[in-house]
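> Predicted model, plus sequence, below.
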Amino acid sequence: MDTNAVLDIAAVALGLAAKLAAPALITALVVGFTVSLLQSVTQIQEVTLSFVPKAIAVALALVIAGNWMISELVVTTHELFARIPQLLES
């Protein structure tokens, strides 16, 4: 296995990790910003008011995007398994 193959696998892994984390992170960002804006407008500074909606929204995003996330992971795993003979011969 040469250096280019290792770097290619690492790039695929990092891209997949970013793709799989995006739905939860973007949802948490949007909900957190919205709740913070609401808190600053109403001057309510309650900690649970920012945590509970964010946790519910992230859980909902994972339920909605979970099937897509698993299918992306399975496709990438199959592609990596298909590369094994090519990696062993070099």
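Structure's in. What do you need? Model, not experiment: these values are computed from the prediction. Numbering: from 1, shown residues only.

> hey, let's count contacts and neighbours off CA atoms from now on
Will do.

> Can you report how many residues neighbour Ala11?
Using other CA atoms under 10 Å, Ala11 has 12 other residues around it.

> mind checking how far it is from Lys19?
Going from Ala11 to Lys19 by CA to CA, to the nearest Å gives 12 Å.

> structure B:
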Amino acid sequence: MSEADALDIVQFAIWTVLVTSGPVVLVAMIVGVGIALVQALTQVQEITLTFVPKIVAVLLSASVAAPFVGSQIGRLTDVVFSRMQSGF
């Protein structure tokens, strides 16, 4: 395996991490901004008000996005093993 192959694998791995974490991070950001807006409008500054809905939203979005995340990680694994096999 050459340095170019290793660099391609690292680049693909970083892209896979960004793509697979995107849906969950996006949902957490939207819920966080929504809750912050509600807190600013109502002047209620309760810590659990931000924590609990965000955790629930992240868990739900992670369970919905699980097939997509699994397929992306499987694709990364296929690419890594095919590159390793062709390098030996």
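Looks like it came in fine. Just so you know, these numbers come straight off a predicted model, no measurement behind them.

> which residues does the alignment partner in the first structure of Ser61 of the second structure contact?
Under the alignment (TM-score structural alignment), Ser61 of the second structure pairs with Ala61 in the first structure. By CA atoms under 8 Å, 6 or more residues apart in numbering, Ala61 of the first structure lies in contact with 23-24, 27.

> mind running it again at 10 Å?
For Ala61 of the first structure, the contact set (CA atoms under 10 Å, 6 or more residues apart in numbering) comprises 23-28, 55.

> looking at those residues, which has the most residues close by?
Neighbour counts for those (other CA under 10 Å) peak at Ala28, which has 21 neighbours.

> Can you tell me the element that one falls in?
helix 3-42 (DSSP states H and E).

> tell me which of the contacts of Ala61 of the first structure is nearest to Met69 of the first structure?
For the contacts of Ala61 of the first structure, the minimum distance to Met69 of the first structure (CA to CA) is 9.3 Å, reached by Pro23.

> with the first structure superposed, average distance for whichever strand or helix holds Ser61 of the second structure?
Mapping Ser61 of the second structure onto the secondary structure by DSSP H and E places it in helix 47-87. For helix 47-87 of the second structure, the mean deviation from the first structure after alignment is 0.9 Å (mean CA distance after the TM-score superposition for the first structure).
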